[in-house]
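>>> Everything below, folded, please.
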Amino acid sequence: MTETIHNILHEISCNQSFLLTTHEGPDGDAVGSTLALASFLRQIGKEVCVHYRDPVPDLYSFLPGAATVQPHIPDQDFDVAFVLDIGELRRAGEEFCRFSRIGKMINLDHHLSCENFGAFNLIDSTAAATGVLVHRIVSAYGFELDFQTALCLYVAIITDTGSFRYSNANREAFTIAGELIDCGVNAWDVAEQLYENQPKKRLELLSLALATLELFKGGLAASVTVTLDMYKNTFADAEFTDGFVNYPRSIKGVEVAVFFRQIEELKFKVGFRSKGKVNVAAFSAALGGGGHHNAAGCTLDGSLEEVKELVYRTVEASL
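Below is the predicted model:
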């Protein structure tokens, strides 16, 4: 791990132009870690372009640098591309995967099943968030954290640890968070932005999703669903579903929660969450997906009934 960070620092020192990207439908860790790395690189004099396949969710638009994220990659050469929090390279999107004007690719991730597609792969499933890996890099460089970089890192860590409620909220995560607070990050200000600033249509969408609640396997598992019709009826979209899977998981006795999110007429994203006893990454992998012990997902083709039947059968067999 130390050698990999040393190699990454060498690439940062020896190169000038950097392209940063993350997975489709970026979450708090994806946005926070890429913007923190971008902030650091710019402050040490590097040229940086941040590209996402999908727009920055409005929830994270308050982060420094969010407005600079590009929907398309500029037609130029880049010395190095950093790919963060992605699991599988294809999740960066077709445009990035086809882009060939990159000298070297570096992979930063904390997914248990992440692909080793980089020239250097800094992958550590014990890290609470990819933002933790960025913090390790900037610390090893000797960079003195400023408020903007600290804010992005804090959001990366607080969102991926569920506000330090999840089992991945380890000592390192708390130690880094304390350091970021010392840099001027205000915990309440961040919490207000993330949790006390919801648009009305998100709650309207949530109310429709909760109406689909189903318990199965004798109450050990539960699911909720969001369909395309629900988006149409509430004028909401996929970015407002972040965290929906936590509602069925919060039910007493439930060990595994499932979230079905329709993305096309016959295609669904399926998210899994565990309270800790069940490794949801195992049956997510069996369905062609990946993730962590407590959080995983996959994409399945078929009608809602067909997808549910397959997922329920897989989860029940695991339980």
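
>>> contacts and neighbour counts: CA atoms only from here.
OK.

>>> Residue 60 touches residue 29, doesn't it?
No - using C-alpha atoms under 8 Å, residue 60 makes no contact with residue 29, being 10.2 Å away.

>>> and those two? which has more neighbours close in?
Between residue 60 and residue 29, counted using other C-alpha atoms under 10 Å, residue 29 has the larger neighbour count: 27 against 18.

>>> Which secondary structure state is assigned to the more buried one?
Classification of residue 29 by DSSP: H, G, I helix; E, B strand; the rest coil places it in helix.

>>> Alongside the first, I'd like the structure of this one:
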Amino acid sequence: MTETIQNIVDEIRANGSFLLTTHESPDGDAVGSSLALASFLRRIGKQVCVHFRDPVPELFAFLPGSDTVNPHIPEQDFNVSFVLDVGEFRRAGDEFCSFRRGGTLINLDHHLSCECFGSHNLIDSGAAATGILVYRIITAFGYAMDRDTALCLYTAIISDTGSFRYSNANREAFTVAGEMIEQGVNAWSVAERLYESQPQKRLELLTRALATLEVICGGRAASLTVTSDMYDATGANAELTDGFVNYPRSIRGVEVAIFFRQLDECTCKVGFRSKGAVNVAGFAAALGGGGHHNAAGCTVSGGLEEIKSRVYDIVNASL
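I've put the predicted structure just below:
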């Protein structure tokens, strides 16, 4: 792993233009780690383009560089492309996957089941967030951390550790977060942005979702559902469902939480969360998806009730 980091540092030193991307429906780690890497590269004089298939969620619009993210890839060549936090290459989106990169492809990830599709693959499932891997690269480069980069890294870490509540909140996560605070990051300001600034329609959507609560497997698993009709009724969108899966997980005795998010009448996204005893990556893999031990997901075709029945059968068989 040390050799891989050094190889990546060498690529950064030797090249001038960089393309960065992450997965569809980017979360806090995806956005924070990508923008942190972009901030660092720009400050050392590199040309950088950040491309996301989907827009930066409003929740993370406060991060430096969020307004520079491109919905499309410019018609030019890049020396190096970084793909962050995707798990599977296809999740970077059709435009990136079909783009003729013509240069080195670097894969940064901490998913347990990540594909090794890069020329260099820095994959560590023991890292609390992909932001941690970006921090390791920046440190190995010998760069003195600036506040904007620190803010993006801090946000990546607290997002993927659930504000240090999840089991992946290891010593390294706390240490790096502490260093970011020393660089001027205001922990309360970030917390206020992430948790104390919700739009009203998110709570209206949550009210409807909580009414769908189902507890199965003798109380060891529970689910919430958001349907297309709920979006129509509240004016909310999928972006505002971030964190909904944590409500069924918070029930005493529940080991696995499931979140069904309807995409259309024939497709549903399914998210799984574990309190640690159950590896939910196996559930997602059985349905064509993937992820971490404690957090995984997949996209499933079929009617909503049919999908729920399939998922419940898989979870029941395990628990």
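
>>> TM value for the aligned chains?
For this chain pair, the superposition-based TM-score is 0.99 by TM-score structural alignment, normalised by the length of structure 1; 319 aligned residues with a C-alpha RMSD of 0.5 Å.

>>> ok, which stretches of the stretch 51-200 of structure 1 are helices?
With DSSP state H, counting those that start in this stretch as the criterion, the stretch 51-200 of structure 1 has helices at 94-98, 130-141, 147-160, 171-182, 187-195, 200-210.

>>> which of the residues in stretch 180-197 of structure 1 are buried?
Within stretch 180-197 of structure 1, the residues scored as buried using 16 or more other C-alpha atoms under 10 Å are 180, 183, 185, 190, 194.

>>> Would you mind listing the two of the residues you listed that lie farthest apart?
183 and 194 (19.4 Å; C-alpha to C-alpha).

>>> since we're on the residue lying closest to residue 63 of structure 2 once chain neighbours are set aside, how many residues are nearby?
Take residue 63 of structure 2 and drop its neighbours on the chain: the residue closest to it by C-alpha to C-alpha, 6 or more residues apart in numbering is residue 152, 6.2 Å away. When neighbours are counted by other C-alpha under 10 Å, residue 152 of structure 2 registers 30.

>>> residues in contact with residue 152 of structure 2?
Taking C-alpha atoms under 8 Å, 6 or more residues apart in numbering, we find residue 152 of structure 2 in contact with 31-33, 35-36, 63-64.

>>> how about it, what's its partner in structure 1?
Aligned counterpart of residue 152 of structure 2 in structure 1: residue 152 (TM-score structural alignment).

>>> any chance you could map the strands in structure 1?
Taking DSSP state E, the strands of structure 1 run over residues 17-21, 47-51, 78-84, 102-109, 120-123, 214-216, 221-226, 256-264, 267-274, 290-291, 295-301.

>>> okay, the ones you listed in TSV with mean neighbour count next?
Compiled in TSV, these are given as follows (neighbours: other C-alpha atoms under 10 Å):
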stretch	mean neighbour count
strand 17-21	23
strand 47-51	21
strand 78-84	23
strand 102-109	20
strand 120-123	21
strand 214-216	15
strand 221-226	24
strand 256-264	24
strand 267-274	22
strand 290-291	24
strand 295-301	20
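
>>> Turn these into a markdown table, columns for distance to residue 40 of structure 1.
Output for these, formatted as a markdown table (distance: least, C-alpha to C-alpha, whole Å):
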| stretch | distance to residue 40 of structure 1 |
| --- | --- |
| strand 17-21 | 12 |
| strand 47-51 | 10 |
| strand 78-84 | 13 |
| strand 102-109 | 15 |
| strand 120-123 | 18 |
| strand 214-216 | 45 |
| strand 221-226 | 38 |
| strand 256-264 | 35 |
| strand 267-274 | 32 |
| strand 290-291 | 27 |
| strand 295-301 | 29 |
